[in-house]
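Chemist: Below: sequence and its predicted model.
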Amino acid sequence: MAIEWKLFADLAEHAGDRTVTVDVGAGDTVGDALEALLADRSALSERVLEDEHGELRSQINVLRNGKDVRSQEQGLETKLEEDDELALFPPVSGGSQT
């Protein structure tokens, strides 16, 4: 099945587009979809992953249907469903205070 990633800010620049569709199989997880996204996008991979072991940088936010997957019980091991929407956000900083 095809799953679409929405990429924001500089992550879209590193990927070359604001949306990227990846193919995943039945029973695949958010982590599998992330691997598919990063597979041939080295600039994006360097921005998103902490090291060569594939650990996600702590400040990168991964959302499934608008919810942060890392705050959910199964994290990146959350199973995908056909209509899922995935999003990748860089760190969010605050605006000016008035």
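Modeler: The structure has been received and is ready for your questions. In this text, all values refer to a predicted model and were calculated from it rather than measured experimentally.
Chemist: From here on, just use CA atoms for contacts and neighbour counts.
Modeler: Will do.
Chemist: The spatially most central residue of the chain: what's it in contact with?
Modeler: Nearest to the mean C-alpha position of the chain, counting by CA atoms, centre = their mean, stands residue 88 at 3.9 Å. By CA atoms under 8 Å, 6 or more residues apart in numbering, the contact set of residue 88 is 5, 6, 7, 8, 11, 60, 61, 62, 63.
Chemist: can you give me the strands for the protein?
Modeler: 2-7, 19-23, 61-64, 67-68, 86-89 (DSSP state E).
Chemist: try this one next to it:
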Amino acid sequence: MEWKLFADLAERAGDRRVSVDAGPGETVGDALEALLADRPALRERVLDEDGDLRSEINVLRNGGDVRADGGLETELEDGDELALFPPVSGG
């Protein structure tokens, strides 16, 4: 499974795309844990002090926010695309 990372998250990870050992039948949360284990510099930016996903971090599966579709317990399927976004601002 591959994560696409954006903005400062890509900078912290050292890459815009990071492959992790997660696949169909596992969850988005499993894939996120694999990402954070591989790129520990992301952990503090992505998780709060209780180990929960920070409210301002967006996790997308196939372009949709996982919070609207089962959260981190959403089961992965073959071909899923995962993305991690920090808060977006602009004008």
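Modeler: Good, I have the coordinates. From a predicted model like this one, the values you see are computed outputs, not experimental measurements.
Chemist: Kindly reformat the strands of the first structure as JSON lines containing distance to residue 53 of the first structure.
Modeler: Converted to JSON lines, the strands of the first structure look like this (distance: least, CA to CA, whole Å):
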{"stretch": "strand 2-7", "distance to residue 53 of the first structure": "22"}
{"stretch": "strand 19-23", "distance to residue 53 of the first structure": "22"}
{"stretch": "strand 61-64", "distance to residue 53 of the first structure": "18"}
{"stretch": "strand 67-68", "distance to residue 53 of the first structure": "22"}
{"stretch": "strand 86-89", "distance to residue 53 of the first structure": "19"}
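Chemist: so which of those gets nearest residue 78 of the first structure?
Modeler: For the strands of the first structure, the distance to residue 78 of the first structure is smallest for strand 61-64, at 9.1 Å, taking CA to CA.
Chemist: and that closest one, how far from the second structure on average?
Modeler: The superposed strand 61-64 of the first structure is, by mean CA distance after the TM-score superposition for the first structure, a mean 0.1 Å from where its aligned residues fall in the second structure.
Chemist: Show me what residue 80 of the second structure lines up with in the first structure.
Modeler: Taking TM-score structural alignment, residue 80 of the second structure has residue 84 as its aligned residue in the first structure.
Chemist: Tell me how far that match lies from residue 47 of the first structure.
Modeler: Using CA to CA, to the nearest Å, residue 84 of the first structure is found at 24 Å from residue 47 of the first structure.
Chemist: just how off-centre is stretch 82-92 of the first structure within its chain?
Modeler: 5 Å (CA atoms, centre = their mean, to the nearest Å).
Chemist: got the buried residues for that stretch?
Modeler: Buried residues in stretch 82-92 of the first structure, counted by 16 or more other CA atoms under 10 Å: 84, 86, 87, 88, 89, 90.
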